[in-house]
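Undergrad: following is a predicted model, sequence given first.
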Amino acid sequence: MNDIVQESGATLAYGALGIALMALGYLVVEVTTPGRLGHQIWTEGNRGAALLLSAKLLGVGAIVTTAIVTSDDDLGQGLVDTTVYGLLGIVLMALAFLLLDMFTPGKLGATLVEGAAVHPAGWVVAAADLAVAAIVAGAVS
């Protein structure tokens, strides 16, 4: 019974940390795209904005999951490791976005969320987010 209580506590701690890191990922997308992200996705049905946010959340989730799976039995150190790798992943995804923005005409964030259809560049940014997440996850293990 003691094990299930400890494991439940660890699950809650990792879950809260994962949600906090995904919220930070949400804020990164919010800052890099014009307009209110929530309004664009849930009210306007903007598929480009939804694709960007989905890729970011999947990437952060993959990094957090890998950090948890590879962490030792020390909960405190595991939470620290997960935080560090999660933050590094978010920073690297933001840098990848900024690099792509430098090499594309116009403002990439605006291009990605204008119109109802997904701009082809949206798939490139989504792939970059997932690739960066895979690289970070690979570095964790």
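TA: Thanks, I have it. Residues are numbered from 1 along each chain as shown.

Undergrad: drop to CA atoms for contacts and neighbour counts, all remaining ones
TA: Noted.

Undergrad: just give the closest residue to D129, not the sequence neighbours.
TA: Ranked by C-alpha to C-alpha, 6 or more residues apart in numbering and with sequence neighbours excluded, the top spatial neighbour of D129 is M93, at 5.5 Å.

Undergrad: presented hereafter is structure B, for comparison with structure A:
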Amino acid sequence: MTTLATDLLATLAYGVVGLVLMAVGYLLVDVATPGRLHDLIWADRNRNAALLLASNLVGVGVIVTTAIVVSHDDFVDGLVSSAAYGLLGLLLMAGSFLLLDLVTPGRLGEILVDPEPHPAVWVSAVVHLATGAVIAAAIS
């Protein structure tokens, strides 16, 4: 029973780290897009904003999952590496957003919240996913 309790507590700790990182990702996407992300997605049903946020969350999830898997049952190392690599991933995703905004026409934030679907959203989403995958591969 001790092992189950220990495993449940470790899972809870990893879950909290993952949720905190996803909350930070949400805030970063909210800052990058004009308007309130909450209103854009839940009130206005903006698919562009939803896709951008979803790709950010999946990218963070891939990074955190990989950090947990490669921690080889070292709980403290797993928590620290999950948090550190997750934050690095979020910074790189934010940087990739800014870089993509610099090299493309218009303001990417405004394009991404347009009520009409826009192909630039798919490009930005794939950049988030690819960034998460690259960091995950670097961890392992």
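TA: Thanks, I have the structure now. A quick note: this is a predicted structure, and the numbers were derived from the prediction, not measured.

Undergrad: send over the TM-score of the superposed chains.
TA: The TM-score (TM-score structural alignment, normalised by the length of structure 2) is 0.98; 140 aligned residues with a C-alpha RMSD of 0.7 Å.

Undergrad: what range does the host helix or strand of the residue nearest to D129 of structure 1 cover in structure 2?
TA: Using DSSP states H and E, M93 of structure 1 sits within helix 75-102. Counting by TM-score structural alignment, helix 75-102 of structure 1 lines up with residues 75-102 of structure 2.

Undergrad: if you count neighbours, what's buried in that stretch?
TA: Using 16 or more other C-alpha atoms under 10 Å as the test for burial, stretch 75-102 of structure 2 gives 75, 78-90, 92-94, 96-97, 100.

Undergrad: next: stretch 62-73 of structure 2.
TA: Within stretch 62-73 of structure 2, the residues that qualify as buried by neighbour count (16+ other C-alpha under 10 Å) are V62, I63, V64, T65, T66, A67, I68, V70, S71.

Undergrad: how far does stretch 53-60 of structure 1 sit from the chain's center?
TA: A distance of 4 Å separates the centroid of the chain from that of stretch 53-60 of structure 1, by C-alpha atoms, centre = their mean, to the nearest Å.

Undergrad: list the contacts of it.
TA: 18, 21-22, 25-26, 29, 86, 89-90, 93, 126-127, 129-130, 132-134 (C-alpha atoms under 8 Å, 6 or more residues apart in numbering).

Undergrad: mean offset of that stretch relative to structure 2 (after superposition)
TA: With mean C-alpha distance after the TM-score superposition for structure 1, stretch 53-60 of structure 1 departs from structure 2 by a mean of 0.4 Å once superposed.
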